[in-house]
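S.K.: based on what follows, work out the 3D shape:
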Amino acid sequence: MTPGFVAAILFGGLFVLIVLRVPVAFALALACMPIFMLEPRLTPVLVLQEMFRSYNSFVLLAVPFFLLAANLMNAAGITDRLIRMSRALVGHLPGGLGHVNVVVSMFFAGISGSSTADAAGIGSLLIPQMKKEGFSSSFSVAVTACSSVMGVIIPPSILMVVWGGLMSVSIGGLFLAGVVPGILIGLSQMLAVYIYARRHGMGLHTRATFAELAGAFAGAFLALMTPVIIVGGIVGGFFTPTEASVVAALYAFVLGLLVYRRLGPRHAAFVFYDTGRFAAIALFCVGTASAFGWTLAYFKIPAALIAYVQYLDLGVIGMGFAVAIAFLIVGCFIDAIPAIIILGTVLFPVTQEVGMHPIHFAMIGVISIAFGLVTPPYGLCLLISCSIARIPVKAALRDVGLILLPMLLILGLIIVFPSIALWLPRVLMPQFVN
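M.R.: The predicted structure follows:
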């Protein structure tokens, strides 16, 4: 069987199964079955073997622990404190609560690493308040959903942990590379909120006094130390990314239980259950996606793709746009982690062939796949935000598109100017980022 024939069966079968609404984790494994039955040298048992082999990874332990840290932070009332501080910082601007929504998502992203936790925790508090201030339901949903994608771009990021573990890229370098792009994306969203507020005649609010700002900062200080501990610990070599996720979870647990005293035994039990459920879903996707990726590699599909790219003679910028388009399309249909395992591992050697820096490639991939969290039919963060606002998804699509446009511009700048992502890692971790 030729690489093209195998790729057609794998991706064609996957697409058909997704259209039939088979869960993606099962669809990935089922799409491999025809190949394993047609090829005499393979057996379906290999699917299970590859799944179990993929779980034998110390780095993957970071996924459930970062999820646990995010859920503990939500249960401990961290979100309320971050909203209060964000309101003191930017609440006086036109469209105050819209800016607060974006800024608090940036802060929460630096604590949790999970976009869905961001959308659920912040959306439930701010969407009703934004509607009272005069924002439409659709724009309130759009701001909440689009700002939540920063959860996987601003460090710590679960997607970056998975990416670094799969492709042997410095996770500390990836964390640092996400800082500047994440801030730029946040500023682009604040610009969209500002334009909306001006168009709808929303005026300035009362500026917080210095005492109010200081009080809000003091209330959120311990929570804001989380990214400093995690990223600083990894960059300084004090602990590995997996150990950092455990430290983050323990720190969140201590804050909720002993400092803020919002986390009781019943809350803690629900948080552990909810974390285990979501971690199981994510890690099952990792296993089936790994089996799918192994099948692609076995039939030398990445090598065939490299040969095709050499024929096209794409440079770093052309390849960057090709990578972004591929991840943007795939992200509309499947979850981010299996998309990284399948598409990232296939495209990684191709980008190496054209001379693209591994961290530059990672940032293009992570940012592009993050868009899938707000683009239907998958759009998990959009679905969560719409369910909170009690509006259909199609009602929010126009406003989501308006906020995504400046975000796409930032993605284009990162592709054309790699130093936007690579500057901070080169300054702070030159030994890992040449």
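
S.K.: use CA for all of it now, contacts and neighbours both
M.R.: Noted.

S.K.: list the buried residues of stretch 159-168.
M.R.: Under the neighbour-count criterion of 16 or more other CA atoms under 10 Å, stretch 159-168 has 159, 160, 161, 162, 163, 164, 165, 166 buried.

S.K.: so how far is the helix or strand harbouring the first one from its chain's centroid?
M.R.: Put plainly, it is residue 159. Using DSSP states H and E, residue 159 maps to helix 158-167. Here helix 158-167 is found 11 Å from its chain centre; the criterion is CA atoms, centre = their mean, to the nearest Å.

S.K.: so what does that helix touch, helix or strand wise?
M.R.: Packing contacts for helix 158-167, counted by 3 or more CA pairs under 8 Å, 6 or more residues apart in numbering; DSSP states H and E, involve helix 62-75, helix 171-177, helix 336-339, helix 345-354, helix 358-371.

S.K.: where's residue 65 relative to residue 252, distance?
M.R.: 11 Å (CA to CA, to the nearest Å).

S.K.: please read the previous query as pertaining to residue 362.
M.R.: 28 Å.

S.K.: what's the answer for residue 113, then?
M.R.: Residue 113 is 13 Å from residue 252, by CA to CA.

S.K.: more neighbours: which of those two?
M.R.: residue 113 (30 against 27; other CA atoms under 10 Å).

S.K.: the closest residue in space to residue 133 that isn't next to it in sequence and residue 360: what is the separation?
M.R.: Nearest residue to residue 133, sequence neighbours excluded (CA to CA, 6 or more residues apart in numbering): residue 97, at 7.7 Å. Residue 97 sits 33 Å away from residue 360, going by CA to CA.

S.K.: which one's more surrounded, those two?
M.R.: residue 97 (27 against 22).

S.K.: doesn't residue 91 make contact with that one?
M.R.: Yes - using CA atoms under 8 Å, residue 97 is in contact with residue 91, at 6.1 Å.

S.K.: here is the second sequence; please produce its structure so I can put it next to the first one:
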Amino acid sequence: MLATTLFLSMLMLLLMGVPIAFAVAGAALLAMVLLLPSMPLVLVPMSMFNGMDSFPMMAIPFFVLAGELMNRGGISMQLVRFSQSLVGHVRGGLGHTNVVANAIMSSISGSALANIAAVGRVMIPAMREEGYDRSFAASITIGASLLGPIIPPSITMVIFAVTANQSVGALFLAGILPGVIICTGMMGLVYVRSRRRRYGTITPFSLRRVGREFRRSFLALLMPVIILGGIFGGIMTPTEAAAVAAFYALVVSMLIYRSISLADIWQVALSTTKTTSFIMLVIGAARVFSDVMLSEGVPGQIAGAMLSLSENPVILLLLINLLLLIVGFVMDTTAAIIILVPVLMPVAIQLGIDPVSFGVLMSINLVIGMATPPVGVALFLGSEVSGLRVEQLAGPVALVILVHIATLLLVSFVPAVSLWLPEIFGY
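M.R.: The predicted structure follows:
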């Protein structure tokens, strides 16, 4: 009864257009009033605060700030030029450049939306001018931007690590190889489509050009080295690495590239505050929802019900993936992680799934929802940047999502894909 009330009321509020944080918290509050009158309402603000009061969570505003500084500082253009020098000579060169630039930006921002805003505004017009179909250019941008929550430093992985009490470093490492597979798959898709439609011109490869663009973008490329090297070298915690990344981005943008003025800092701070506030509000609301479920043992009941459906682990794993995909269609990634980890982690453990591998599996499932209606924030931002209606992007984006689904199945049934690097580094 409690689980039904919680999830149905949350779904109804979402369908009414209520913001995700208020829908989640409102559903929990309604369940407390109607079904748990003995539970004091003062637990709501306490639970929200406890959800946000975590040292690893401090990495989120720092990573958001670093991404904002890099985007506004025009550093994304340097990365695009370097990417083009590497892969611009292959058929569909600008499409490959789009994918590679998004991958590099992902290793800096940890956010899909930051990637679309930075790379999409540069690459979609450039691809259009060279004869690429605009919907194809936009769909490649949207699909490649989803690397942000998968490869380090992923904000999504930080949230999962805190919720599931896992190592942030292990999850960062676990996302690298799946991210490379997605990147490779998308470049293969670009190549096949470009050969069929004769997209783009082929320019000779120049090692001298690669060296020149590398020198120009060296300071931007150094940021992921600082972040990941500091974490995996045992020099910094992920939170400390995020703070160093934000400071480094500020110094590079203001003093070296001189692309940000003091007047721009206010806009950067404002945008960072808005994004961080939204994430933290969702985290706090989802923690209330999760605590209400835990107080009545709902996760154990749901886990038992799922395990009773079948004894076949393959079928159960497919059911978990299907559930996560559906949830990703209608719920924000942050809220979904905090609410569903207590529910699905017991099932995953009984199936013998490593918690770190499950974190990657869950992240890929949920980020696919960012590119699908009705809550597809990456899809809507891609529509805005490209100037196309959402329905015009539906078909091309669906084709790109197949690459992510293929990678998801690989991660699900071949755990070594996500666990190989963590095991090498001793996590």
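
S.K.: the residue nearest the centre of structure 2: what's it in contact with?
M.R.: In structure 2, the C-alpha nearest the mean C-alpha coordinate belongs to residue 149, at 2.0 Å (CA atoms, centre = their mean). By CA atoms under 8 Å, 6 or more residues apart in numbering, the contact list for residue 149 of structure 2 reads 106, 110, 111, 112, 155, 156, 157, 363, 367.

S.K.: name the element the equivalent of residue 101 of structure 2 over in structure 1 belongs to?
M.R.: Aligned by TM-score structural alignment, residue 101 of structure 2 pairs with residue 104 of structure 1. Using DSSP H and E, the element containing residue 104 of structure 1 is helix 96-112.

S.K.: please name every helix or strand in contact with that helix.
M.R.: Looks like helix 96-112 of structure 1 contacts helix 62-75, helix 78-90, helix 115-133, helix 137-148, helix 179-199, helix 210-235 (3+ CA pairs under 8 Å, 6+ apart).

S.K.: if we use 6 Å, what do you get?
M.R.: helix 78-90, helix 137-148, helix 210-235 (3 or more CA pairs under 6 Å, 6 or more residues apart in numbering; DSSP states H and E).

S.K.: map residue 251 of structure 1 across to structure 2 for me.
M.R.: Using TM-score structural alignment, residue 251 of structure 1 sits opposite residue 248 in structure 2.

S.K.: picking that back up, so can I have a markdown table of the helices and strands packed on helix 158-167 of structure 1 showing distance to residue 194 of structure 1?
M.R.: Shown next, in a markdown table, are those (distance: least, CA to CA, whole Å):
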| stretch | distance to residue 194 of structure 1 |
| --- | --- |
| helix 62-75 | 28 |
| helix 171-177 | 27 |
| helix 336-339 | 30 |
| helix 345-354 | 38 |
| helix 358-371 | 22 |
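
S.K.: residue 310 of structure 1: which of the ones you listed is closest?
M.R.: Closest of these to residue 310 of structure 1 is helix 345-354, at 8.1 Å (criterion: CA to CA).

S.K.: count of neighbours near the equivalent of residue 278 of structure 1 over in structure 2?
M.R.: Counting by TM-score structural alignment, residue 278 of structure 1 lines up with residue 275 in structure 2. Residue 275 of structure 2 has 15 neighbouring residues, counting by other CA under 10 Å.

S.K.: give the equivalent position in structure 1 for residue 164 of structure 2.
M.R.: Under TM-score structural alignment, residue 164 of structure 2 pairs with residue 167 in structure 1.

S.K.: grab the nearest non-local neighbour of that match.
M.R.: Distances taken as CA to CA, 6+ apart put residue 345 closest to residue 167 of structure 1, at 7.1 Å, once the chain neighbours are dropped.

S.K.: now do residue 304 of structure 2
M.R.: Per CA to CA, 6+ apart, closest to residue 304 of structure 2 is residue 347, 8.0 Å.

S.K.: what residue of structure 1 takes the place of that neighbour?
M.R.: With TM-score structural alignment as the criterion, residue 347 of structure 2 lines up with residue 350 in structure 1.

S.K.: its match contacts residue 305, correct?
M.R.: No - here residue 350 of structure 1 does not reach residue 305: they are 7.1 Å apart, not a contact under CA atoms under 6 Å.

S.K.: which one's more surrounded, the two?
M.R.: Remark: of residue 350 of structure 1 and residue 305, residue 350 carries more neighbours, 23 against 17, as counted by other CA under 10 Å.

S.K.: can you tell me the SS state at residue 207 of structure 1?
M.R.: coil (DSSP: H, G, I helix; E, B strand; the rest coil).
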